[in-house]
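Colleague: Next input, structure requested:
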Amino acid sequence: MTDATDAADAADAADAADAADPTDPDRSNVPPMDPEAAADLVDRIVANVEEVIVGKRDAVEHVLVTLLARGHLLVEDVPGVGKTTLAKAVSRSVDASFKRVQFTPDLLPSDVTGVNVFNQRTNEFDFRPGPVFANVVLGDEINRAPPKTQSALLEAMEEQQVTTDGVTRALPDPFCVIATQNDVEPGRTYELPVAEIDRFTKKIRLGYPSVDEESTILERTVGDHPVESVDPVATVEDVRRARAAVSSVDVAEPVREYVARLSEHTRREAALGVSPRGSLALVRTAQVRAVLDGRDYVIPDDVQTEAPTVLAHRVRTESGAETGRDVVEAALDRVPVE
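Modeller: Now for the predicted structure:
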């Protein structure tokens, strides 16, 4: 990489860091969209991404639900099924800053968050922001890096800020981590810390395409890859306003109690159940689901739709025959809606 390229990347990251000023009134006083407008926004982005991603509408929708729920997404699957392409296509569909981090065993925490570099001209240390200073951050094959490096994302994912050398800097708004994870080479990867997994709002799998879908993929990718030609159909401001619409969706007390009882059930039935953070993630994604259906209030169906992808990865079982998803599905079957 040339010095000019390095300088350009550093300048882009610095611009993103400057744009993350927490005192910016746009971060907190954003007029919400109408629920119908927010639903139309999601449909527009989904349609745009489907120009690249074939037969994965549910997966694209999961990404957007996560984004509007102010969360982060973990995509686990075998290599080559389009995990990275999905993240790129969604980020390109929104006119927002995007950075990619290739996680490797020798990656350092400062390679993610940024580092202070001594400036000989000023005799001072200048902060060079890392790739985490972007609206959408793709952590590619995150489980190839050791836990110490993975932990560099903990503060960013939970508090939307980064602290280096005692100085705390806000991250851009919106901020979303989309991480991919390779699940077929356990001997060459590291297990994600529980604290990090709990910070991912959703965990999904893509799966292999059907024969017809794969044939269409091959047709589209002969020559230039279509993801390079994806044009944005939404702005950062659109995402902020859609998020504000989601935040205004009413969650009545019976629905909140239902979520709490689902989480409590997993704690009784597993070695490690759903945390309050997981319950909050379920409420927020249910709010998004309500908006997508054109409602300004959450119903139990919204909770049940979102629960498997929001709760299952947070559950640890003692029995090798039972999975976190089994526990969550049992909770949905046994916990009554009152």
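Colleague: switch to C-alpha atoms for all contacts and neighbour counts from now on
Modeller: Noted.
Colleague: Which stretches in the stretch 201-338 of the chain count as helices?
Modeller: For the stretch 201-338 of the chain, applying DSSP state H, counting those that start in this stretch gives helices covering 211-221, 236-247, 253-269, 276-292, 300-311, 324-334.
Colleague: Next, the residues that contact stretch 199-213 from outside, please.
Modeller: Around stretch 199-213, the neighbours that count as contacts under Cα atoms under 8 Å, 6 or more residues apart in numbering are 54-56, 59, 62, 66, 71-77, 81-83, 154, 157-158, 277-278, 281-282, 309-311, 313.
Colleague: Okay, buried residues for that stretch please.
Modeller: Within stretch 199-213, the residues that count as buried by 16 or more other Cα atoms under 10 Å are 199, 200, 201, 202, 203, 204, 205, 206, 209.
Colleague: thinking again about what came up before, comparing the helices of the stretch 201-338 of the chain, which comes out most buried?
Modeller: helix 276-292 (a mean of 24; mean count of other Cα atoms under 10 Å).
Colleague: How far off centre is it?
Modeller: Distance of helix 276-292 from the chain centroid (Cα atoms, centre = their mean, to the nearest Å) equals 14 Å.
Colleague: And the buried residues of stretch 199-213, which is closest to residue 119?
Modeller: For the buried residues of stretch 199-213, the closest approach to residue 119 (Cα to Cα) belongs to residue 199, at 35.8 Å.
Colleague: And that closest one, how close does it get to residue 70?
Modeller: 11 Å (Cα to Cα, to the nearest Å).
Colleague: cool, and residue 158?
Modeller: Taken as Cα to Cα, the span from residue 158 to residue 70 is 10 Å.
Colleague: which one of those two has more residues nearby?
Modeller: residue 70 (21 against 15; other Cα atoms under 10 Å).
Colleague: Check for me that residue 139 belongs to a helix.
Modeller: No. Residue 139 is assigned strand when assessed by DSSP: H, G, I helix; E, B strand; the rest coil, not a helix.
Colleague: who are the neighbours in contact with it?
Modeller: Residues in contact with residue 139, defined by Cα under 8 Å, 6+ apart, are 100, 101, 102, 103, 177, 178, 179, 180.
Colleague: show me what contacts the last one?
Modeller: When contacts are counted by Cα under 8 Å, 6+ apart, residue 180 touches 74, 75, 76, 77, 83, 84, 138, 139, 140, 141, 142.
Colleague: One more sequence to fold, the one below, so I can look at both together:
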Amino acid sequence: MQPDHAPGTVRDTAPGTPTPGDPRDLLRDGLGELVATTDRVRHAIESVVHGRPDLARLTVAVLLAGGHLLVEDVPGVGKTTLAKAVARAIDCRVGRVQFTPDLLPSDLTGVNVYRSTTGEFEFRPGPVFSNVVIGDEINRASPKTQSALLECMEEGQVTVDGTTHTLPRPFLVVATQNPVEMEGTYPLPEAQRDRFTARLSVGYPSAAAELMMLDSHTSSDPIDRLEPVTTADTMIRLAGWVRAVHASDAVKQYVVDLVAATRGHDGLRLGASPRASLQLLRVARAHAAMTGRQHVLPDDVQTLAVPVLAHRLVLSTESRLNGRSEVEVVEDVLARTPVPAGPAVAQPPGAGGRRA
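Modeller: Got it, this is the predicted structure:
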């Protein structure tokens, strides 16, 4: 069943009188549904990944923004569990790929198979033809296989033997990776990292969260008990509404200033790309809508700056030798960049909803 409108068909419109079916009207009328639905998804994730509500909120915001998520941490802290929880919370098609050094690009995208009965080639789709694709330990695959995801993540399509196949929507890649210092891993190239909207680190749980985890795993895996709380069609509809969240010129300029500051920072060899600006604003729109607002605040941008920008940066040699991290650089940029305030970031006339 196809939704009334898919991502890419709903976009911001020029100022003027809203028409029937205008995304701003849909957002205003359905804001309560959006908040309630995303709250259910977040709580479903939190029932499995204990003690980290920030991870659940960021994950849902990336999904609404039409992006992809990179989960990086040491083994055994729940990276794959987080990815599985996202997939189970939404009643949609799920694909899982265990990345290994011998994995081929066709193992991801699919392959044409010759049928002797018909004398024709038939396309057999790979696991990327799913709504949520879990890529486990993505940096254990060769760079050639890693790059097979580039077209999928950026354009929502796959080209095999000259034929282009459209991927289902929504389409979310949740990839996990171990730190590159771990044996048998390949660093993700800059182009691949830039395709991921945000990077998060699960981290070790608190003592209380770890004790809760021991209790929840006593009888069975909590993932098996997790029931879907929404559908793929609903998430497509909500993602369309998110695109109508208002971002003032002052907030957009703030995003541009933050990203531009990384390009001239003396601690970096490579700053954030224009794609980073686009994705930071998209996730900020989703974050604002999830809190019941129809407009983006600088607070939304500041909250998301580290997970959206840090993994795209390349430190200078001096910064690496001094033990500086990309996160510290983003925090420095946030501290130095003036924050817009007052009427410049005011919501448009007639906009309602709760304030954060």
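Colleague: Which of the helices of the stretch 201-338 of structure 1 sits closest to residue 126 of structure 1?
Modeller: When these are compared (using Cα to Cα), the closest one is helix 236-247, at 28.0 Å.
Colleague: before we move on, what SS does residue 101 of structure 1 have?
Modeller: Per three-state DSSP, residue 101 of structure 1 ends up strand.
Colleague: Trace it over to structure 2, please.
Modeller: In structure 2, the residue paired with residue 101 of structure 1 is residue 97, using TM-score structural alignment.
Colleague: ditto for residue 48 of structure 1
Modeller: So residue 48 of structure 1 corresponds to residue 44, using TM-score structural alignment.
Colleague: Give me the neighbour count for its match.
Modeller: Neighbours of residue 44 of structure 2 using other Cα under 10 Å come to 22.
Colleague: Quick check: it touching residue 226?
Modeller: Yes. Using Cα atoms under 8 Å, residue 44 of structure 2 makes contact with residue 226 at a distance of 7.0 Å.
Colleague: which neighbours do the two share?
Modeller: 85, 89.
Colleague: got a list of what the residue mapped onto residue 76 of structure 2 from structure 1 touches?
Modeller: Using TM-score structural alignment as the criterion, residue 76 of structure 2 maps onto residue 80 of structure 1. For residue 80 of structure 1, no contacting residues are found, by Cα under 8 Å, 6+ apart.
Colleague: Against residue 61 of structure 1, how distant is residue 80 of structure 1?
Modeller: Residue 80 of structure 1 is 20 Å from residue 61 of structure 1, by Cα to Cα.
Colleague: before we move on, what about residue 303 of structure 1?
Modeller: In terms of Cα to Cα, residue 303 of structure 1 sits 16 Å off from residue 61 of structure 1.
Colleague: can you check residue 3 of structure 1 too?
Modeller: From residue 3 of structure 1 to residue 61 of structure 1 the distance is 39 Å (Cα to Cα).
Colleague: One more: residue 79 of structure 1?
Modeller: 21 Å.
Colleague: Please identify which of these two sits among more neighbours.
Modeller: Per other Cα under 10 Å, whichever of residue 79 of structure 1 and residue 61 has more neighbours is residue 61, with 18 against 14.
Colleague: Any idea how many residues pack against the closest residue in space to residue 295 of structure 2 that isn't next to it in sequence?
Modeller: Ranked by Cα to Cα, 6 or more residues apart in numbering and with sequence neighbours excluded, the top spatial neighbour of residue 295 of structure 2 is residue 246, at 4.4 Å. For residue 246 of structure 2, the neighbour count with other Cα under 10 Å is 23.
Colleague: How about the contacts made by the alignment partner in structure 1 of residue 246 of structure 2?
Modeller: When structure 1 is aligned by TM-score structural alignment, the residue opposite residue 246 of structure 2 is residue 250. Contacts for residue 250 of structure 1 (Cα under 8 Å, 6+ apart) come out as 287, 296, 297, 298.
Colleague: What is the neighbour count of the counterpart of the third one in structure 2?
Modeller: The criterion is TM-score structural alignment: under it, residue 297 of structure 1 has residue 295 as its aligned partner in structure 2. Burial measure for residue 295 of structure 2: 27 neighbouring residues, criterion other Cα under 10 Å.
Colleague: mind listing the strands in the stretch 51-200 of structure 2 by residue range?
Modeller: Listed in chain order, the strands of the stretch 51-200 of structure 2 (DSSP state E, counting those that start in this stretch) span 69-72, 90-91, 94-98, 110-115, 120-125, 132-136, 157-160, 163-166, 172-177, 198-200.
Colleague: average distance between the last one and structure 1?
Modeller: Think strand 198-200 of structure 2. Superposing on structure 1 and averaging over aligned pairs (mean Cα distance after the TM-score superposition for structure 1), strand 198-200 of structure 2 comes out at 0.3 Å.
Colleague: For the top helix by length along structure 2, buried residues please.
Modeller: With secondary structure taken from DSSP state H, structure 2 has its longest helix at helix 23-46. The neighbour-count check on helix 23-46 of structure 2 (16+ other Cα under 10 Å) flags 23-28, 31-32, 34-35, 37-39, 41-46 as buried.
Colleague: Same list (the strands of the stretch 51-200 of structure 2) but as TSV, adding distance to residue 321 of structure 2.
Modeller: Below are the strands of the stretch 51-200 of structure 2 laid out as TSV (distance: least, Cα to Cα, whole Å):
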stretch	distance to residue 321 of structure 2
strand 69-72	22
strand 90-91	44
strand 94-98	34
strand 110-115	43
strand 120-125	46
strand 132-136	31
strand 157-160	41
strand 163-166	45
strand 172-177	24
strand 198-200	23
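Colleague: Contact partners for residue 326 of structure 2?
Modeller: Residue 326 of structure 2 neighbours (Cα under 8 Å, 6+ apart): 310, 311, 313, 314, 315.
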